[in-house]
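S.K.: below are the sequence and a predicted model for it; my questions follow.
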Amino acid sequence: MKYQRLAIPDVVLLTPKILGDARGFFMETFRQDEFVKHCGNYQFVQDNHSSSGLGILRGLHYQHKQPQGKLVRVTQGEVFDVAVDMRQSSPTFGKWVGEVLSDTNKRMLWVPPGFAHGFLVTSDMAEFQYKCTDYYAPGDEYALRWDDPTVGIAWPLTAGAPVLSAKDSAARSFKDCPWYD
C-alpha cells in the first residue's frame, strides 16, 4: 500500500498494490499495523455502505462531540470525495481537499476526526464503503453546506446542481457550524 499525504497533511490517500491476471485481481484493503504507522493509532468500530446515482451529493457530514475518522473507498462506480478541515487550531482550518475514488483506481481516503466529509457521484451509480472510528450518534450529527462560498469546493458538476437529501439541503454555512478546538 502506498500512503500519500495531501495538501492537508492529516488527510491521506491510500493506493493499494493490485495483483492481477486473467482470473481477476487481488488487493489488500486494510492492514492495522501499516495504517497506524502512516495515519495514526485509530481503531475502527463501524462499517457503512451506501449506493447512490449520478449527481447525488452526500455531505458534508461530521459529528462534533463524537468525531469520526473515516477510511473511505468506492467498490463500484466513481465519486469525487471531499474532506474539509473543521479544526480551529489547525493551519488548514476551513480548507478542503478532494480526490477521485473509483472501482478502477481502487484508491482509499483517510479522513481523520475533525473533518466534514462528503462525496459527489460522477458515474451512473456508485457503491461507497467506509470504516468509522466512532459510532454513529444521531443527536451529534452536523452538515456543512456543499456550496459554502467560504470553503469554495470546486465540485466537478456536469449536470447543474447536485441531488441532495432534505438534511443536506438544510445544511449550515461554514461560519454557523460548530468547529473543533
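M.R.: Done, it's in.

S.K.: C-alpha from now on. contacts and neighbour counts both.
M.R.: Will do.

S.K.: residues contacting the residue positioned nearest the centre of the chain?
M.R.: Centre of the chain computed as the mean C-alpha position; nearest residue by CA atoms, centre = their mean is H117, 4.6 Å away. Listed by CA atoms under 8 Å, 6 or more residues apart in numbering, the contact partners of H117 are 59-62, 81-84, 111.

S.K.: may I have the secondary structure class of it?
M.R.: strand (DSSP: H, G, I helix; E, B strand; the rest coil).

S.K.: just to revisit the earlier point, what's the most distant pair in the contacts of H117?
M.R.: Largest separation among the contacts of H117 by CA to CA: Y62 and D81, giving 14.2 Å.

S.K.: tell me, how many neighbours does R23 end up with?
M.R.: By the criterion of other CA atoms under 10 Å, R23 has 6 neighbours.

S.K.: and it, how far is that from K17?
M.R.: For R23, the distance to K17 (CA to CA, to the nearest Å) stands at 17 Å.

S.K.: here's the one I want to compare it with:
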Amino acid sequence: MNILATPIEGAAVVELELREDDRGFFARTYDRAAFEAAGLEPAVEQCNLSFNRKAGTLRGMHLQVAPHPETKLVRCVRGAIVDVIVDLRPDSPTRLEHVAVELTAENRRALFVPAYFAHGFQTLVDDTEVIYQVSGAYTPAAERGLRHDDPDLGLPWPLNTTVISDKDQSWPLLSERPVSDFDPLPHVRSHTDDPRRRRA
C-alpha cells in the first residue's frame, strides 16, 4: 500500500498496490507496521458498514473527544463518495481547516482520519456502501458534531443534500458555541459506552 500525506498533517490517503494476474488482483488494505511507520494510529476496535440508498445522502460531521477519541480508516466499497474531514485538534495550526477526498469503488482509496477530526461524507451515486475501521467504541457522552453547512467552514459538498438525519441537521453552528467544546473532557463515565448504539 502507499500512504500519501494530505495538506493537513496527520491525515492521509491510502492507495492500494495491486498484484494482478489472470484471476484478478490481490491487495493489502491494512498493515499495522506500515501505519506505525507513517506515524498513524493503527488500532482497530470496530468495523462498521454504511449503506446509502440515494445520491446526495449526507452523514456527518462526527467526532469523539478524549478520553474516548477515535481514529478511522474510511473506504468506499460500492459506489462513490466525497469524504470530508475538519481538523479540530487543540492548538493545531490548521484547526478548522478541511480536506476533501473522492473515494470510489473504482479508485479503491481510503482516507485515514486522525483523532480530533470531524468526519462526514456525501454519496455521489445511489446504493453506495462505506466501510469504517474505528479505533474505539461509540461513547455518547464524548460525541460531538459540526454542521455540514456551517458557513464558517465552507465545506465542499458537490450535490444538494437529499437525505440527512435530524441529529446531523441540528448540530449547533460554530458561531453558537465555543471551539473549546471540542477539547478533551475531564471525565466521561465508562458505563456510557454502548457499541450497539454506534452512529454513522
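M.R.: The structure has been received and is ready for your questions. For clarity, every value in this text was computed on a predicted model and none was experimentally measured.

S.K.: what distance separates the start and the end of stretch 135-145 of structure 1?
M.R.: One end of stretch 135-145 of structure 1 sits 23 Å from the other (CA to CA).

S.K.: look through structure 2 and tell me its longest helix.
M.R.: Once structure 2 is assigned using DSSP state H, the helix that runs over the most residues is helix 32-37.

S.K.: with structure 1 overlaid, how far apart is that one on average?
M.R.: Once fitted to structure 1, helix 32-37 of structure 2 is off its aligned match by 0.6 Å on average (mean CA distance after the TM-score superposition for structure 1).

S.K.: quick one: buried residues of that helix?
M.R.: Neighbour counts over helix 32-37 of structure 2 (16 or more other CA atoms under 10 Å) mark F35 as buried.

S.K.: could you identify the helix or strand that succeeds it?
M.R.: Moving toward the C-terminus from helix 32-37 of structure 2, the next helix or strand (DSSP states H and E) is strand 46-52.

S.K.: which parts of structure 1 are strands?
M.R.: 2-5, 12-15, 18-21, 24-27, 46-53, 57-63, 70-76, 78-85, 96-102, 108-111, 115-121, 125-132, 141-143 (DSSP state E).

S.K.: for the aligned partner of R95 of structure 2 in structure 1, what are its contacts?
M.R.: Residue correspondence, TM-score structural alignment: R95 of structure 2 in this structure matches F93 in structure 1. Counting by CA under 8 Å, 6+ apart, F93 of structure 1 makes contact with 84-87.

S.K.: burial measure for the nearest residue to P114 of structure 2 once chain neighbours are set aside, as a count.
M.R.: Of all residues beyond its chain neighbours, the one nearest P114 of structure 2 is T71 (4.7 Å), with distances taken as CA to CA, 6 or more residues apart in numbering. Close neighbours of T71 of structure 2, defined as other CA under 10 Å, add up to 24.

S.K.: related to what we said a few turns ago, which position in structure 2 pairs with the residue nearest to the centre of structure 1?
M.R.: Checking TM-score structural alignment: H117 of structure 1 goes with H119.

S.K.: ok, L164 of structure 1 next?
M.R.: Per TM-score structural alignment, L164 of structure 1 is aligned with I164.

S.K.: next: K106 of structure 1.
M.R.: Aligned by TM-score structural alignment, K106 of structure 1 pairs with R108 of structure 2.

S.K.: that match and R78 touch, don't they?
M.R.: No. Judged on CA atoms under 8 Å, R108 of structure 2 makes no contact with R78 at a distance of 9.6 Å.

S.K.: for the residue sitting furthest away from the middle of structure 1, list the residues it contacts.
M.R.: Of all residues in structure 1, A22 has its C-alpha farthest from the mean position, at 32.1 Å, by CA atoms, centre = their mean. For A22 of structure 1, the contact set (CA under 8 Å, 6+ apart) is empty.

S.K.: also the one 4 residues further on?
M.R.: Applying CA under 8 Å, 6+ apart, we find F26 of structure 1 in contact with 18-20.

S.K.: and G77 of structure 1, by the same measure?
M.R.: Counting by CA under 8 Å, 6+ apart, G77 of structure 1 has contacts 102-104, 122-127.

S.K.: mind redoing it with 7 Å?
M.R.: If you count contacts by CA atoms under 7 Å, 6 or more residues apart in numbering, G77 of structure 1 has them with 102-103, 123, 125-127.

S.K.: narrow those residues to those that are buried.
M.R.: 102-103, 123, 125-127.

S.K.: what separation do you get for the match of L164 of structure 1 and A55 of structure 2?
M.R.: Between I164 of structure 2 and A55 of structure 2 the computed distance is 11 Å (CA to CA).

S.K.: thank you, goodbye.
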